[in-house]
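1. Mind looking at a prediction? Sequence and model below.
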Amino acid sequence: MSRFHSYINTTIKLVELYKGDQPFAIFIKSFFSKEKKYGSKDRKHIASLCYNYFRLGFAMRNYSAEQKIKLAVFLCEKESTDFAEKIIPEWHDKISWPLEKKLALVKDQFLIANIFPFSSELSDGITVEKYCLSMLVQPLLFLRIRPQCKVTTTKKLEKSKLDYQLIGTACIQLPAAVNVDDFFIIDKEVVVQDYNSQRVLNYLQVNEDGLLGSIVGNKGIITWDCCAASGGKSILLLDTLKHKLDLTISDIRPGIVMNLHQRFKKAGVKQYNYFIADVGDTNFSPPARDYELIICDAPCTGSGTWSRTPEQLSFFDLEDLKKYSGIQKRIAGNVVSHLKKGGIFIYITCSVFREENEAIAGFIQDTLHLDLLHQEILEGFGRRADSMFVAVFKNKAD
């Protein structure tokens, strides 16, 4: 058996063993740690084949795993290799073609819309064609330059010889494979943050004085990041608002909060409160305090990021959508009850599903009786970035 066919057989073994109960990156790392016969080049090649396989989502379910892998190589790769010449001889000289031209060539056996058979569930403004095309392309890496390090970071960037693009004044676009630790001090100089994740507070920033000016106290705006996770939105908030914050963060996972403490330390965030709790629990009650600004980056399907983690699409079930929608409503109801009159509530997901986006915004407006000021889909397909949803509300003052 040739080395290349051995790669395919190992890929088939891996995708059949994987059950979707953990990120594939963790699963494959564990597999290779036990299988010492694979060198670094082998591991890299096999991992690439696995991810390409998952990028086809629900398509080609009536074909063999080997056939799906071969077509995935043709569609997802851009340069011919010895592997492609051996495994897909009929296509390898066309592998550098534009994706649309490659899709036309294989249209008799592959329909791109079959990657994602949930088009009726998509948020307004997101088409299934764009979504499926994005699944076939690895997203780019994005960094946000922190304002206090703009000059030094820009100089480092100019000297780095990296293949970069500067979007605006603070967003750096890079190839996905760049090891940014070799060039920057992460969290102090730059934050690893997707392009659209950097934009979720734009409405608040542009309208800051009008929205927050009347509620600024002596200690700053009393703010709660209620599903803080790694703390990226809190750091973004601290970097972009002119007003001082009296910040509280919370998350359900103790380990995540411990990591957040370390990240805040590197980022120079010293003054904040925190607690660990399930904010979606029916018996939830935070420390005795109400807030003037609440950010809720809600747990969701993550469907706006599946081009980064394509294995998640293959294991998605519509029942998951109902589960997350229920969690989002409980979280919104619990945290909004601790929003002061005239306060601002920002609801965020990295989802492309209407039931997690517009439907929850409607629930917050109609059932929780907040005024909807702004909502939008931050569509990332054109920039090889994540897609997100953000809605901004104000609690009625009377």
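-> Now that the structure is in, tell me what you want to look at.

2. hey, let's count contacts and neighbours off CA atoms from now on
-> Fine.

3. Have a look at this protein and report its longest helix.
-> If you go by DSSP state H, the chain has its longest helix at helix 318-336.

4. which element follows that helix toward the C-terminus?
-> strand 339-349 (DSSP states H and E).

5. Quick check: buried residues in that next one?
-> Neighbour-count burial for strand 339-349, counted by 16 or more other CA atoms under 10 Å, picks out Leu339, Lys340, Gly342, Gly343, Ile344, Phe345, Ile346, Tyr347, Ile348, Thr349.

6. What about Phe83, how many residues nearby?
-> Using other CA atoms under 10 Å, Phe83 has 16 neighbouring residues.

7. who's in contact with the closest residue to it other than its chain neighbours?
-> Of all residues not flanking Phe83 in the chain, Phe4 sits nearest, at 6.1 Å (CA to CA, 6 or more residues apart in numbering). Phe4 makes contacts with Phe83, Lys86, Ile87, as judged by CA atoms under 8 Å, 6 or more residues apart in numbering.

8. helices or strands next to the helix or strand encompassing the second one in the packing?
-> Take DSSP H and E as the rule and Lys86 turns out to sit in helix 82-87. Where contact means 3 or more CA pairs under 8 Å, 6 or more residues apart in numbering; DSSP states H and E, helix 82-87 is packed against helix 3-17, helix 65-76.

9. Next, format these as JSON lines and append distance to Ile145.
-> What follows is the helices and strands packed on helix 82-87, written out as JSON lines (distance: least, CA to CA, whole Å):
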{"stretch": "helix 3-17", "distance to Ile145": "38"}
{"stretch": "helix 65-76", "distance to Ile145": "31"}
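
10. of all those, which lies closest to Leu321?
-> helix 3-17 (23.7 Å; CA to CA).

11. What residues of the closest one count as buried?
-> Of the residues in helix 3-17, Phe4, Tyr7, Ile8, Thr10, Thr11, Ile12, Leu14, Val15 count as buried by neighbour count, 16+ other CA under 10 Å.

12. can the residues you listed go into JSON lines with extra columns for distance to Ser250?
-> Formatted as JSON lines, the buried residues of helix 3-17 follow (distance: CA to CA, whole Å):
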{"residue": "Phe4", "distance to Ser250": "48"}
{"residue": "Tyr7", "distance to Ser250": "44"}
{"residue": "Ile8", "distance to Ser250": "44"}
{"residue": "Thr10", "distance to Ser250": "42"}
{"residue": "Thr11", "distance to Ser250": "40"}
{"residue": "Ile12", "distance to Ser250": "41"}
{"residue": "Leu14", "distance to Ser250": "36"}
{"residue": "Val15", "distance to Ser250": "36"}
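
13. which among those residues gets closest to Trp224?
-> Looking across the buried residues of helix 3-17 and measuring by CA to CA, the closest to Trp224 is Val15, at 40.6 Å.

14. For the closest one, give me its contacts.
-> Cys50.

15. how much space is there between it and Gln365?
-> 43 Å (CA to CA, to the nearest Å).

16. Would you state the helices of the stretch 151-300 of the chain in chain order?
-> In the stretch 151-300 of the chain, the helices defined using DSSP state H, counting those that start in this stretch lie at 202-206, 208-212, 232-240, 254-267.

17. Okay, one more to line up with it:
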Amino acid sequence: MTTPFPSSHVPAEAPRRQKAGARITLTLASLAMIGPFTIDTVFPAFVRIGDEFGGDDIALQQLISAYLAAFAIMSVLHGPLSDALGRKKVMIGGLTIYLIGMFGAVLAPTLGSLILLRVMQGMSAGAATIVSRVVIRDMFSGSEAQRLMARVMMIFSVAPAIAPILGGWLLLLGDWRWVFAGVGLYGLLVLVATTRLPETLPREARTPLRVGSLLGSLLHVGRSPVMLRVAAASAFGFASQFVFIAGASIVVVRLLGLGEQDFWVLFLPLILGMTSGAWLVGRAADVMDRARLITIGFVGAVLSTGLNLLLVSIAPPFTGGLSWSLLLAVSGPMLIAFSVALLFAPIQLEVLDLFPHERGAAASLGTFFGLVLNALLAGVVAPLVTASLQVLALTALCFAVLGTALWSWHLRAVRAPQEIRVHEPS
């Protein structure tokens, strides 16, 4: 399913390892967890931040959308910079700036300054999360790369569930500033662990550090119809799950009638779905073609989002606390998370393998589409589609259908030239 390149165009690579050790796996997973920790720990603090600064729901949602928008814009550069400077240097530099923005948020005097610091966090966090995916593909290939990506995702899947719970616990220590201090300490530990990672891109394989060269690699990758189709399919597929995370502060408190320590009710089913799906991806690495697994994930996303719409439509009215209606409301998102997990890790490798000599640029642009959509979900879409669980479920279904349609288009476009070659007379 990848685009072939002449061997002369593929740069020399660092020596590959046979298997990923526990330290490398945990470090790469910790880097990936920076994103959900930065987003989800803040949800329980929304009420207190709003009370202190007088912000309404739309203003508070910008704490998420501003971070995601900045993450998306800078994500275009992190990968190409790692192609030029090396993976490790870019990750360490990004984490350092991220920590300045995170600990600076503890001192924010206004909601506007807090949003600006969230922009700073978003601009730098991608250096860790995006480039860490490239490191996986630098070090491993084939089924081992898929297994490691799946293991990283299994650990990463814990973050969206732990993060809001951790945010609620930190609020027990004091005001909302404790949330940013806690995540900052986590980032500091990740920075220390990252310094022990090997550099996976040797100097002779790096691209020149010139604006023209960086923009040229982005243009080469970005104008590929294959990249556009696969990246857009991945973005919409993941959005069918992320819409529940983006609107979590409204879903948990308003639609489910729960409190700021009760975010686990939504996120625990999500983590169960993501973890079990990622486990299955790792088990399927040696027995199933990558494209087939991605297709199964997209079909599952459509079926699970449709089932979720049915469940919330037949659920009895909420009466507060744990109930049958609450169980129906969180079962659907769990199944959606399971289905999305089946496609997420394999489609990341699919993007990286499209451009083996420009993996950093491919990772950046492959991530960019999803991040832009996630930012729109958090800042614009989520406040509009959380009027009821039914509207939210219908939105998730639409995203799943769009992602599946784009992936189907990609499969047809790739198979058409192959079929022509088969039928050509010899």
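-> Sure thing, it's come through. As the structure is a computational prediction, the values presented were derived from the model and not from experiment.

18. Superposing both, give me the TM-score.
-> Counting by TM-score structural alignment, normalised by the length of the first structure, the TM-score of this superposition works out to 0.26. Behind it: 180 aligned residues with a CA RMSD of 7.4 Å.

19. quick revisit: can you check which of the helices and strands packed on helix 82-87 of the first structure gets nearest to Leu236 of the first structure?
-> Of these, nearest to Leu236 of the first structure by CA to CA is helix 65-76, at 33.3 Å.

20. how far off helix 3-17 does that closest one point, in degrees?
-> 110 degrees (axes from the mean of the first three to the mean of the last three CA atoms, to 10 degrees).

21. What are the buried residues along helix 65-76 of the first structure?
-> Residues of helix 65-76 of the first structure classed as buried: Ala65, Lys68, Ile69, Lys70, Leu71, Ala72, Val73, Phe74, Leu75, Cys76 (neighbour count, 16+ other CA under 10 Å).

22. if I look at the closest residue in space to the third one that isn't next to it in sequence, how far off is His5 of the first structure?
-> What sits nearest to Ile69 of the first structure in space, not counting adjacent residues and going by CA to CA, 6+ apart, is Tyr53, at 5.2 Å. The spacing between Tyr53 of the first structure and His5 of the first structure, counted by CA to CA, is 15 Å.

23. next one: Ile69 of the first structure
-> The value you get for Ile69 of the first structure to His5 of the first structure, if CA to CA is used, is 11 Å.

24. Kindly report the same for Leu166 of the first structure.
-> Going from Leu166 of the first structure to His5 of the first structure by CA to CA gives 41 Å.

25. helices or strands next to the longest helix along the second structure in the packing?
-> The longest helix of the second structure (DSSP H) is helix 389-423. With contacts taken as 3+ CA pairs under 8 Å, 6+ apart, helix 389-423 of the second structure sits against helix 225-246, helix 290-314, helix 382-385.

26. Could you export the ones you listed to CSV, including columns for distance to Leu218 of the second structure and mean neighbour count?
-> Formatted as CSV, these follow (distance: least, CA to CA, whole Å; neighbours: other CA atoms under 10 Å):
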stretch, distance to Leu218 of the second structure, mean neighbour count
helix 225-246, 11, 25
helix 290-314, 25, 21
helix 382-385, 30, 20
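
27. could I get those helices as a markdown table with distance to Ile420 of the second structure?
-> Putting those into a markdown table (distance: least, CA to CA, whole Å) gives the following:
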| stretch | distance to Ile420 of the second structure |
| --- | --- |
| helix 225-246 | 18 |
| helix 290-314 | 20 |
| helix 382-385 | 45 |
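
28. out of the ones you listed, which comes closest to Gly112 of the second structure?
-> helix 382-385 (19.5 Å).

29. Which residues does the closest one contact?
-> Asp57, Ile58, Gln61, Val243, Ala246, Gly247, Ile250, Val391, Leu392, Thr395.

30. could I get those as a markdown table with distance to Ile336 of the second structure?
-> Below are the contacts of helix 382-385 of the second structure laid out as a markdown table (distance: CA to CA, whole Å):
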| residue | distance to Ile336 of the second structure |
| --- | --- |
| Asp57 | 26 |
| Ile58 | 26 |
| Gln61 | 23 |
| Val243 | 11 |
| Ala246 | 15 |
| Gly247 | 15 |
| Ile250 | 19 |
| Val391 | 16 |
| Leu392 | 13 |
| Thr395 | 13 |
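
31. Buried by neighbour count, from these: which ones?
-> Here, 16+ other CA under 10 Å leaves Gln61, Val243, Ala246, Gly247, Ile250, Val391, Leu392, Thr395 buried among these.

32. sorry, back to before: which one of the contacts of helix 382-385 of the second structure sits closest to Leu328 of the second structure?
-> Once CA to CA is applied, the member of the contacts of helix 382-385 of the second structure that ends up nearest Leu328 of the second structure is Leu392, at 14.1 Å.

33. And the strands in the second structure, which stretches?
-> Here the second structure has no strands by DSSP state E.

34. that older thread, so can I have JSON lines of the contacts of Phe4 of the first structure showing distance to Asp320 of the first structure?
-> What follows is the contacts of Phe4 of the first structure, written out as JSON lines (distance: CA to CA, whole Å):
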{"residue": "Phe83", "distance to Asp320 of the first structure": "38"}
{"residue": "Lys86", "distance to Asp320 of the first structure": "40"}
{"residue": "Ile87", "distance to Asp320 of the first structure": "37"}
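
35. List just the nearest of those to Ile221 of the first structure.
-> Phe83 (57.7 Å).

36. re the thing from before, so can I have a markdown table of the buried ones among the contacts of helix 382-385 of the second structure showing distance to Asp138 of the second structure?
-> Shown next, in a markdown table, are these (distance: CA to CA, whole Å):
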| residue | distance to Asp138 of the second structure |
| --- | --- |
| Gln61 | 36 |
| Val243 | 31 |
| Ala246 | 31 |
| Gly247 | 35 |
| Ile250 | 40 |
| Val391 | 42 |
| Leu392 | 39 |
| Thr395 | 37 |
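
37. from those, which single one is nearest Ser408 of the second structure?
-> Set against Ser408 of the second structure, the nearest of those by CA to CA is Thr395 (20.2 Å).

38. In contact with the closest one, which residues are there?
-> Contacts for Thr395 of the second structure (CA under 8 Å, 6+ apart) come out as Ser240, Val385.

39. ok, it to Leu327 of the second structure distance?
-> Thr395 of the second structure is 20 Å from Leu327 of the second structure, by CA to CA.

40. One more: Leu77 of the second structure?
-> Applying CA to CA to Leu77 of the second structure and Leu327 of the second structure gives a distance of 43 Å.

41. Ok, Ile136 of the second structure next?
-> Taking CA to CA as the measure, Ile136 of the second structure falls 37 Å from Leu327 of the second structure.

42. And the two? Which one has more around it.
-> A direct count of neighbours by other CA under 10 Å for Ile136 of the second structure and Leu327 places Ile136 higher, at 22 against 16.
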